[in-house]
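Enquirer: How does the following fold in three dimensions:
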Amino acid sequence: MADETPNPPPQAVAPPPSDGHLSLAAAVAADKEEESQPPPPEPAPAPAAVVTVTVTESESTAKEEEEEEGSLSQPPPVKEELLTPPPPPPAAVEVKTTSTQEQEVVSAAAVAVAVPTVESEKPTKQISHSVVSFKEESNLLSDLSDSERKALQDLRQLVQEALDTKQFTQKQEGQVEENKAEEQEGEISIWGIPLLKDDRSDVILLKFLRARDFKVKDSLLMIKNTIKWRKQFGIDALVNEDLGDEWDKVVFMHGYDREGHPVCYNVYGEFQNKELYAKAFADVEKRDNFLKWRVQFLEKGIRKLDFYPPGVSTLFQVNDLKNSPGPGKRELRLATKQALQLLQDNYPEFVAKQVFINVPWWYLAFYAIINPFLTQRTKSKFVFAGPSKSAETLFKYISPEQVPVQYGGLSVDYCDCNPDFSVSDPATEITVKPATKQTVEIIVYEKCILTWELRVVGWEVSYGAEFVPNAEGAYTVNIQKATKKAPSDEPVVSHTYKVDELGKILLTVDNPTSKKKKLIYRFKIKSFLD
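Expert: Got it, this is the predicted structure:
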């Protein structure tokens, strides 16, 4: 379901020899260790594969002739002294990438820009980048400063006093008494975690302290206000309500960032659907219902976080502004302002990073409107990227295999089927320079079945694949004819090739444009016996 956070990714472990992957750094370290220590009684088995990546550039020669898909071509004559190849390393495959520059191109389009360029007729106001980028703090007590530890201790004491005097459970006149069991036990919970119980409680208290710059009394007041709001909003009952799934495409969880935070995507372009927009914002009642659904979604995600330090207790937010309704939509502005205030007041420090992608020029004016309602700490978590830099910006924080296909990655929706690859299969990123041909060489040292998938974000390049045997006089097999790929083409291509003789597979991407392109690929090896 879209409103469920997927299971956390498995802990990174060294792959067994049969997996076919061992880093070059690990191999070098192993060699050094072997030199410094006496040899073991029995030699360790050789790894199934070694992956090395090298990039070289040279002037391009004449353009290669196009070949039909599946055709065979006679290889060039081989010099006599090269007929006997050197003995292969103890590996199944080796990977090399080669970049051949066709011509030198200097273009402003190749320069990375975090915020989209504003055309001359548009306002030239830029989003301020003076705020220092946010770095998430540790929740381990040993990592806190002396003043922070003292503030935490003082807040514990104040919370205990408030519990003893039942300050959190005081009812207004005429209000129906709730949470009687909690009051009798002298225990109050937020997000399913008691305020004073174990290490998880300290993580909760630290969130409020950081939201108030470690001012203890202000933090206690924020806790009281949050508990009061949660009772008024009926959070505990709301979590179990069935509010439908009509907004599942507007907000959904998918994958994890490079630091293990669950990633939440907010897709504002879905509100171009007039019917969906009306259901969410047509009047006050509908706005309140949408806000309830959004709060429920957030609550469910938070309750799946690991609050035991040093576990992950925050989310990574991606806000997609592509085709988002413009600033003229008054109802959306009001709902956004209301949601921002509510989340900032009652959900402190639950966002590790806020990345805005596909940012249009008009958002600069909208950001100026909401800017006064944001704390400096909140603004320090913001990252903005225009349409041309959105995928590249996401890859800085999220691995391509974890990024959904529609945002430039390789991850398909959990409801879809990809029998060959999953988010646990890492991908490799390569920047293809303007007017450059990039070749990925997968050198095969054993007979096997090789499966790969590849994409270039935004395409506008030519892609081809071929197998070049090692044997003298053997023919090159054209697996995929070099074909120009348009942005509207299928975003990811995949192939499976049965390698029944030693050689290498060449995956070639020719970028004739004046823009840098991001190439992403990954592959798997299967034995004939599998």
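Enquirer: C-alpha from now on. contacts and neighbour counts both.
Expert: OK.
Enquirer: Where do the strands of the stretch 151-300 of the chain begin and end?
Expert: 189-190, 193-194, 251-256, 262-267 (DSSP state E, counting those that start in this stretch).
Enquirer: any chance of those in a markdown table, plus mean neighbour count and distance to P491?
Expert: Shown next, in a markdown table, are those (neighbours: other Cα atoms under 10 Å; distance: least, Cα to Cα, whole Å):
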| stretch | mean neighbour count | distance to P491 |
| --- | --- | --- |
| strand 189-190 | 14 | 43 |
| strand 193-194 | 16 | 43 |
| strand 251-256 | 22 | 18 |
| strand 262-267 | 22 | 19 |
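Enquirer: of all these, which lies closest to F467?
Expert: Closest approach to F467 among the strands of the stretch 151-300 of the chain is made by strand 251-256 (34.1 Å; Cα to Cα).
Enquirer: Check which helix or strand T439 maps to.
Expert: strand 436-444 (DSSP states H and E).
Enquirer: Give me the buried stretch members for that strand, please.
Expert: By 16 or more other Cα atoms under 10 Å, the buried positions in strand 436-444 come out as T436, K437, Q438, T439, V440, E441, I442, I443, V444.
Enquirer: compare with the first, here's sequence two:
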Amino acid sequence: MAEEPQTHPIHPPEEATPPLPPPTAEEIIPPPPQLPESISEPPLASLSLDLHQEPLPPPPTAAEESPLTIAEKDSPLPPPPPESPPSTTATATATASQPLAAALSVSQETEESTETEMKSKPPPQSLGSFKEESNRASDLSPSELKSLHEFKALVQESLSAAQFGSEEVSIWGIPLLKDDRSDVVLLKFLRARDFKVKESLSMLKSTLKWRKDFGVDELLKEDLGDDLEKVVFMHGFDKEGHPVCYNVYGEFQNKELYAKTFGDEEKRQRFLRWRIQFLERSIRKLDFNPGGINTIFQVSDLRNSPGPGKRELRIATKQALVILQDNYPEFVTKQVFINVPWWYLAFYTMMGPFLTQRTKSKFVFTGPSKTPETLFKYITPEQVPTQYGGLSVDFCECNPEFTVEDPATEITIKPATKQIVEILVNEKCTLCWELRVVGWEVSYSAEYVPNDERGYTVIVHKTRKMLPTDEPVVLGSFNVTELGKILLTVDNPTTKKKRLVYRFKVL
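Expert: Next comes the predicted model:
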């Protein structure tokens, strides 16, 4: 557990500090860079990132190694350190106010180096790329719009002839041909069949028949228990506003749960009904109005997933794939597989023939070491659950300060680099923060430095080496009684890049 913040009253030293001599030209700190005229500076806060070189500090003396909690700011300066290989220190500065806002201003040199890194970084393995199309009729091409009109005419004929079972038919709670939402539904079938009208109509008829035979409407009212609530669950939204669904197959390592779910054909059918029920309830919450969000971002976690040798799971997976692809067209905007083991690509090759090329183009695969990085490309850290490298937890009394509405900042810490986050405080308040480094293996400390040079620096969190087994998120707070700044220091001594995620707010 992270140490509780230590708050100490700030007193001036007993003896007056002699006035400092006027600074020389070399000591004058240049003003911060101005934002371009085309970018309006946030009124209450700003965030800047500045990289500079500084020599390594000398080895600590015995006095410096003592566990001090307050350091006097006016103490004599130590002798200059001996020459040593330089290390990089990155400093990010933010202003705390209410409400909070942040803007990032990076030097041109930093931007160029970051761009070079992104180009050299291999992307996660993917079998294609997919960009979700608009569901507005006005955005369709002439040929697509023509197909939609022809499809609607055929659907109207089928309804009039009661070929769907009655003259009024609804699907996913949307009555066909009653309003604009029906166009969004029909576009899903058209896109699933490459705008081939007759094939789209055949798919729609098959789907309506399957829904009736499967008893989907009655299924919504059934109570199938909550044994699988940790296997499949909705949590947060991606950067474009799509709800995110997590599928955690590692839960099936529990032999009792596995046997209860896949032990025989009856249990597999019950699992299938539960999965369809979960999907149907999730779909009913989507927005089928033109321009609305009516697709889901899927994340499949394969860590500790049972291998392809599990025959029962393989059968259930195949059954689910066939049903979902044939009867739920265009409901997945992206399918990201994380913590992918070596054997899964072989398993995927076996399942490939059951998937359309359009479906496969939405897939992204990534191994365990790249999981947080890949998720952060699509989902902001405050929306990602803590078990996947983010900051999002269910609201509870143990962590009432932050919610998914509080934005987080993400910084990459280079190897052998110290990152300092400066939070400038311009009012008396209580400031709280939380941060994490995925996988830790870094040192972390926090201190408060008042603006008054006669004041004292308060050590809020002593320097602590964070291990991979430590708590994933460190929380901190400080009661500010005079203006100053909070310094959050993360030292990365490893040869690997580390990803720092943090956020703060005024209570």
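Enquirer: that older thread, Throw the strands of the stretch 151-300 of the first structure into TSV and include distance to T431 of the first structure, thanks.
Expert: Putting the strands of the stretch 151-300 of the first structure into TSV (distance: least, Cα to Cα, whole Å) gives the following:
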stretch	distance to T431 of the first structure
strand 189-190	45
strand 193-194	45
strand 251-256	23
strand 262-267	24
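Enquirer: who wins for proximity to R522 of the first structure among those?
Expert: Taking Cα to Cα, strand 251-256 is the member of the strands of the stretch 151-300 of the first structure nearest to R522 of the first structure, at 17.7 Å.
Enquirer: how about the closest one, aligned to which bit of the second structure?
Expert: Mapping strand 251-256 of the first structure onto the second structure (TM-score structural alignment) gives residues 232-237.
Enquirer: Skipping its backbone neighbours, what lies nearest the residue nearest the centre of the first structure in space?
Expert: The first structure has I398 as the residue nearest its centroid, 2.7 Å off, counting by Cα atoms, centre = their mean. Of all residues not flanking I398 of the first structure in the chain, D257 sits nearest, at 4.3 Å (Cα to Cα, 6 or more residues apart in numbering).
Enquirer: Hmm, the one you found is touching Y397, no?
Expert: Yes: using Cα atoms under 8 Å, D257 of the first structure is in contact with Y397, at 5.8 Å.
Enquirer: who has more neighbours, those two?
Expert: Legend: neighbour count by other Cα atoms under 10 Å for D257 of the first structure and Y397, higher for D257 (21 against 16).
Enquirer: Just the helices from the stretch 151-300 of the second structure, written as ranges.
Expert: 180-192, 197-214, 216-219, 255-262, 265-283 (DSSP state H, counting those that start in this stretch).
Enquirer: Mean deviation, the last one versus the first structure?
Expert: By that I understand helix 265-283 of the second structure. With mean Cα distance after the TM-score superposition for the first structure, helix 265-283 of the second structure departs from the first structure by a mean of 0.4 Å once superposed.
Enquirer: Give me the angle between that helix and strand 232-237.
Expert: 20 degrees (axes from the mean of the first three to the mean of the last three Cα atoms, to 10 degrees).
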